[in-house]
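Student: I would like the atomic coordinates for the input below:
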Amino acid sequence: MASKMSSSSDSEKTPSLQVGVTTIFASGVDDAGYHRRLSKRQIMMMTFGAGIVTGLWVGTGTALKYAGPGGIAIAYTVVAFVVWLQYMSIGEMTAYRPVHGGFIRQEAEYVDKAFGFACGINFWFQWVMIIPADITAAISVLQLWPETNAVPLAAYITIFLLVMVLGNVFPVRMYGHIEYWFSWIKILAIFAMIFFLFIMVSGGIVATGGPLVFTYWKNPGAIKNGIKGIAKAFVQAGFSLGGGEHIAVIAGEAKIPRKTIKATIYPIFWRMFTFFVLNIWLVGMCVPYNDKNLVSASGTLGSPFVIAARRAQQGWLAHTLNAFVFISVISCGITIVYIASRSLTAMSDIKLIHPVFGKKDSAGRPWLSLLVSTAIGGGLCYLNCNDTAFEVYSWFSSLVAIAAFIQWGALFITHCFFRAALRAQHIDYCSLPFKAPLAPYAQYLGIAIIAFILACEFYLSIFPFGEPGSAKTFFANFLGAPLFVFDLIVYNLWFRTKLVKPAEVDFSEAAQPRWAAGDV
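Tutor: Coordinates of the predicted model:
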């Protein structure tokens, strides 16, 4: 526990490891069987590539259809700001203590074990639900190529699941190499698309008949369906921009965690602005919300990026983009299984669930968690055999988005508790390895925004588009919220947990010698 030394003589007898402005004791840190094999360049590219996910390419069409270009501009800009705040919170807490267990451990040790359990289950649930959403998207991507219909749907699902699992069979260093190159491909694709959209908006494409700029904001209009449409766009934005928490999970397998986290977090603002905000504003200028393909099609057939290429009469670009989207979907699938398995293992490592889920092999791979997560998420994928891919994708993207919003709010709360613990133990936040700007006031704002978004989603779950409200539609869209509350209450009542007192938070691992001496 971080504390001031009672006397100068005590200080002389004890090795001084400076973390913040306090002298603290450091014992060896247990890595819980993980191997720190991920390099700085791998994690940086994985973090940059993590933002270019399935929801950006495929789900944006749904948001544009219901909210209009102004609606998605508002929704994605607000959510991008919240995600940036989330990265700042995670960066500060994780750079200080880059240990296994990630933010789940932070939530349990800084706030309350019941809170950590509920957040851990929520996060694991979120990533398990992304598995069927991702595979559903992969299936919908193939719709652009009619010849792919010759293969049975169940066969595609099985093949995609095997690829996702095989990407996690190799040791973590090999996983890092795979994701490193996949991330490069995704980044090149997103920059190429931004370049094309900019040319199209500026009038550089003959088929558009001149500059577009805000043409479609005037006719058919900027915002469709008012606040209800924006609420629908919030869902897709939450699904598209989720995943920033993975930096805390990866930190447990990073070679030089503090340097890596700082180097990764600093450029996040520009990544959020370029990959999401700029992209969404441009695509809203290129495709009207009443485009017939946007209204009636699904998958990449309904993707505004593919539609923009078709409106520009660039068929080759539509097919090329579709191939890049397919690669992105497969890459995301490998990462999804990695995060889902690590989150379940993290809860076991910190004794929130049964220790059997924490077992790893000699290479640090958590086989049981990997199999359980894939089996549950993979089993749900076969719902595609009975319902249309668009309906299944909508279900799971809504569930994932609500879970993501809850997780972001929980991280802001945890960061506030973290700052309170620093103050209680006289640790100057200015000397932290990484400092979140405007904390904790920015986190208060983040909590308020999350509360507003969840209120919008609650309203949308009661009064959905195109059908009367029912228990089925409510839980299909908002299940994550009651599940989180249920987990929190049951764990608290069963184990009689209490809020952690700020002065009793244990910061001793922050002074682990290999971090304090050579990795700051």
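Student: C-alpha only now, for contacts and for neighbours.
Tutor: OK.
Student: Could you check the helix or strand residue 318 falls within and say which residues are buried?
Tutor: Residue 318 is located in helix 315-349, with elements delineated by DSSP states H and E. Of the residues in helix 315-349, 317-319, 321-349 count as buried by neighbour count, 16 or more other CA atoms under 10 Å.
Student: looking at it, residue 442 is touching residue 87, isn't it?
Tutor: No: the pair residue 442 and residue 87 fails to qualify as a contact (CA atoms under 8 Å) at a distance of 12.0 Å.
Student: what about those two, which has more around it?
Tutor: It is residue 87, of residue 442 and residue 87, that has more neighbours when counted by other CA atoms under 10 Å, with 24 against 18.
Student: residue contacts, that one?
Tutor: With contact taken as CA atoms under 8 Å, 6 or more residues apart in numbering, residue 87 is in contact with 244, 245, 265, 268.
Student: one more to put side by side:
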Amino acid sequence: MEEGMVTYPRGVEKVEKQTHALQQKISVEEGHGTSEELGDFHRSFTPRQVHVISLGSSVGSGLFIATGKALADAGPASMLIAYCMVCIGIWGNLQTLTEMTIAFPTSGNYIDYAGRWVDPALAFGAGFAEWLGWTAVVASEATFCVVLINYWAKDSVPEAALFKAFLFIFIIIISVAIIAGAGPTGKVVDGSNWTNLPAFKHGFGGFSNAALLAIWAVGDQVFIGVMGGEAKSPRFSMAHAANLIPWRTAVFYLVCIIFVATLVPSDDPNLLGGSGVTSSPFVIAVQNAGIKGVPDFMNACMLVGILAIALESIYLPSRVLRTMAVQKLLPGFIARVDSKGRPRWALAITALFATAFTYMSLSANGFEVLTWLISITSASFFINWAIIGFTSFRFHAALRAQKMQIFKEQYGWRSTLWPLAPIVVLTVSAVLLICLLYASCAPLRGGGFTAYNFFSYTIGLLVIVIFTLAYKIILRTKWQDPMTADLVTGRRELTTEEIQQLDAYYSRPMWRRLYSLLYLDLAIQSDTWQ
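Tutor: Reported below is the predicted structural model:
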């Protein structure tokens, strides 16, 4: 490959700037005195793949099971408000991240941005938080797998072939049917769970627990930005993702939450954290309606969905480790990828720690360990939200200082009503921090404030903060000056072909573009972007 040349799938090639080539080709000294090129990820994700992966990531144990715990802890009204708050934060987060990703679509994404526009120590903190949070997700998903398998208490597990998105549609249909009186009992649900039981259960403590569950369940949509560094057309994929994913996530969760709160009482002993045999709230609703067979089918489909999320939880942190190694935040050998673009060492390290977390989760008290895992992941996610919001302000400061007009370029993409989006992200992150501290000092279970309860909620926050400060102090990293901040490396201008494709897209009638936005016809030219 010639210096400065990046090869794209299906023969689409573009000559990049020399500085971009230097970023893409990094080598380290081997023990025998030779050097080996680390390689780079392939820019192979199509817009359709970006949307399919983001669609699947929105449907997992956070929707299937954790909504039951949120209902038991907070009641229907507090749970709904908590998830609404997080969905608003997702909008601000994706708007903020997409603006930077389209201009600089690097594999490191917001970790790279924090290092070049704020401080390398903050980049280390962001990467460590993301890796720790998603590695803990693997163990928590294993706990939820046990919850689902224990439902049968048998030796065999039914097979399920439907995708998670179709399961969501099935859940909506059967929920509407049960509300209308379907099933042997024939009971019409009248919403008495909202009036006969506390709508705001356990006060602010209940809301705090529901908010932490919400950010854990759906808060890390920033992985879409990481995928943007490997997308064929970041301008098209990320712009669509920023506009569509917040709405889709809100529909998935808020609609399901309303159904859960309407169909299942918050004091049902079978909800996660109750005294009975734990089940998904959707399974509980179908069982209460007296419908046979469907609970087993739903349980099997949910198990498939949770296993898929666990696989995603290996993919993302391995990319994060590799990015940190490329930026010299970790040893260089971790950055190596094979001929197919897979980060071998990063995958191995992530799998090792994920296995250790999973073993601890399954060998100890499942519910107590789950509290630790959820708190680690929740803290990791809202810390990175705050980092992304703050990085956005530093990014704009660098653009002003260096008088760069990237948003005025043809098809330049800017966050809607900036700085509204980063302000929203920082505000929601601050509220989530307050929720975490309140829950650690006044837990709903465990007998009030104790050192054990405090650290079970704050362990993730403390580890991330301590590691970041230690990195800053030991390596004496410097705060980036906006006047000299790097606005060159990784800058990707649109190719002539991409401009022609975008011209064709925006020449379409509004209804056709809306059709595309809804993922019914994403590609402008199927032979190029599909």
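Student: ok, back up a step: give the aligned range of the helix holding residue 318 of the first structure in the second structure.
Tutor: Helix 315-349 of the first structure corresponds to residues 292-326 in the second structure, going by TM-score structural alignment.
Student: just stretch 500-508 of the first structure next, same as before
Tutor: Against the second structure, stretch 500-508 of the first structure falls on residues 480-488 (TM-score structural alignment).
Student: can you give me how far that stretch is from the chain middle?
Tutor: On the basis of CA atoms, centre = their mean, to the nearest Å, stretch 480-488 of the second structure sits 28 Å off its chain's mean C-alpha point.
Student: coming back round to it: which other helices and strands contact the helix or strand that comes right after the helix holding residue 318 of the first structure?
Tutor: Remark: after helix 315-349 of the first structure, the chain's next helix or strand is helix 367-381, criterion DSSP H and E. Helix 367-381 of the first structure is packed against helix 113-141, helix 153-166, helix 315-349, with contacts defined by 3 or more CA pairs under 8 Å, 6 or more residues apart in numbering; DSSP states H and E.
Student: mind checking the SS state of the most centrally placed residue in the first structure?
Tutor: Residue closest to the average C-alpha location in the first structure (CA atoms, centre = their mean): residue 243, at 1.2 Å. Secondary structure state of residue 243 of the first structure, per DSSP: H, G, I helix; E, B strand; the rest coil, is coil.
Student: Counterpart of it over in the second structure?
Tutor: By TM-score structural alignment, residue 243 of the first structure lines up with residue 220.
Student: List the residues that contact that match.
Tutor: Contacts of residue 220 of the second structure by CA under 8 Å, 6+ apart are residue 381.
Student: Relative to residue 451 of the second structure, how far out is it?
Tutor: According to CA to CA, to the nearest Å, residue 220 of the second structure stands 29 Å off from residue 451 of the second structure.
Student: Residue 414 of the second structure too?
Tutor: Here residue 414 of the second structure is placed at a distance of 46 Å from residue 451 of the second structure (CA to CA).
Student: More neighbours: which of the two?
Tutor: A count of neighbours by other CA under 10 Å puts residue 414 above the other of residue 414 of the second structure and residue 451, at 18 against 10.
Student: Surely the more buried one and residue 99 touch.
Tutor: Yes: Residue 414 of the second structure lies in contact with residue 99 (CA under 8 Å); the separation is 5.4 Å.
Student: quick one: residue 278 of the second structure is in a strand?
Tutor: No: applying three-state DSSP, one finds residue 278 of the second structure to be coil, outside a strand.
Student: Let me see the contact set for the closest residue to it other than its chain neighbours.
Tutor: Nearest residue to residue 278 of the second structure in three dimensions, chain neighbours excluded: residue 270, at 4.6 Å (CA to CA, 6 or more residues apart in numbering). Residues near residue 270 of the second structure by CA under 8 Å, 6+ apart: 276, 277, 278, 279, 284.
Student: how about residue 270 of the second structure, what's its match in the first structure?
Tutor: Using TM-score structural alignment, residue 270 of the second structure sits opposite residue 293 in the first structure.
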